[in-house]
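*Asks:* Sharing a sequence plus its predicted fold:
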Amino acid sequence: MVWLLLFYVKNGANLISYLTECTYCLHIIFRIFVPSILTEITAAKVDSIKLALHYNMLDEEDETKNNRIARFLRYMEVRRLQHKVWRVIPVDLQLPLTVFSMCITYLIVIVQFTHLYD
């Protein structure tokens, strides 16, 4: 993707090629950022639900309701909400930064190799 943009710049491509490649880049960036942001929003909502349940447990006088709330809170602790890609890469706000870092690293390597063969 980045290599193709550099190739277009070197060969003097037309405006349509630039716009097409930039649109594709924005599409990829959108597909990386949106799941990460939605996962973080969902995690924040889960934390607020846990906090509300803890407050409800403090205010509740019925022992059976307290036991049910405590059991549900333990269940939420054991079965945490987390999304992973291929059960390896966690989808959180760290994912876009990791992908961006990897792209910059590969861009540097590509630029160094292109200077090697000139």
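*Replies:* Received it, and whenever you're ready, just let me know what you need.
*Asks:* okay, CA-based contacts and neighbour counts for the rest of this
*Replies:* Fine.
*Asks:* Now do the helix or strand hosting residue 35: which elements does it pack against?
*Replies:* Using DSSP states H and E, residue 35 falls within helix 15-59. If contacts are counted by 3 or more Cα pairs under 8 Å, 6 or more residues apart in numbering; DSSP states H and E, helix 15-59 sits against helix 2-11, helix 63-78, helix 94-116.
*Asks:* Second structure follows, compare the two:
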Amino acid sequence: MEYVLQKAGVIFQYDSRITLVSYLSRTIQVEGRDYAFRKIKGSVLVDATGINRENNHINIATAERAFLDLLYLNKNFYFDNLNPLKKEILFSLVPMYQSKTLTQSLAKLLKND
């Protein structure tokens, strides 16, 4: 998630970990690189909306999906720049989380932006 958001210019802090969503939470290290798996509800995990399949068969979230996943997992996360995000896409994706808290957090962040 953070990798996608760094690449999109939404967050500026560097994090060498690769963060993924999963059915469980854990961190593993492979060849010196940390992979952090974050538990997310099953219905969100299997929903491919906002996920792009790269030519190398790796699935990677759009900036909007990564933003909502991270906000869902950490409502107090600080985002440096919301301008790269497309608001209409955010509002079309947020119902899949079925979370009033996420919807309210999104509205508050976009209002303050």
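*Replies:* That came through fine. From a predicted model like this one, the values you see are computed outputs, not experimental measurements.
*Asks:* what's the TM-score for these two chains?
*Replies:* After superposition, the two chains reach a TM-score (TM-score structural alignment, normalised by the length of structure 2) of 0.20; 35 aligned residues with a Cα RMSD of 4.1 Å.
*Asks:* can I get the helices and strands packed on helix 15-59 of structure 1 in JSON lines with distance to residue 54 of structure 1 and mean neighbour count?
*Replies:* Converted to JSON lines, these look like this (distance: least, Cα to Cα, whole Å; neighbours: other Cα atoms under 10 Å):
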{"stretch": "helix 2-11", "distance to residue 54 of structure 1": "49", "mean neighbour count": "12"}
{"stretch": "helix 63-78", "distance to residue 54 of structure 1": "8", "mean neighbour count": "13"}
{"stretch": "helix 94-116", "distance to residue 54 of structure 1": "29", "mean neighbour count": "12"}
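*Asks:* Relative to residue 44 of structure 1, which of these is closest?
*Replies:* helix 63-78 (13.6 Å; Cα to Cα).
*Asks:* Counting by contacts, list what that closest one packs against.
*Replies:* Contacts defined by 3+ Cα pairs under 8 Å, 6+ apart place helix 63-78 of structure 1 against helix 15-59.
*Asks:* Could you check the angle the helix it packs on makes with helix 2-11?
*Replies:* Helix 15-59 of structure 1 runs at 150 degrees relative to helix 2-11, counting by axes from the mean of the first three to the mean of the last three Cα atoms, to 10 degrees.
*Asks:* who does the helix ranked longest in structure 2 touch, helix- and strand-wise?
*Replies:* When structure 2 is parsed with DSSP state H, its longest helix is helix 100-112. If you count contacts as 3+ Cα pairs under 8 Å, 6+ apart, helix 100-112 of structure 2 packs onto helix 63-73.
*Asks:* what angle do the helix it packs on and helix 100-112 make?
*Replies:* 120 degrees.
*Asks:* Run through the helices of structure 2 in chain order.
*Replies:* Using DSSP H, helices in structure 2 cover 2-8, 42-45, 63-73, 87-93, 100-112.
*Asks:* closest one to residue 35 of structure 2 among those?
*Replies:* With Cα to Cα as the criterion, residue 35 of structure 2 lies closest to helix 2-8 of the helices of structure 2, at 11.5 Å.
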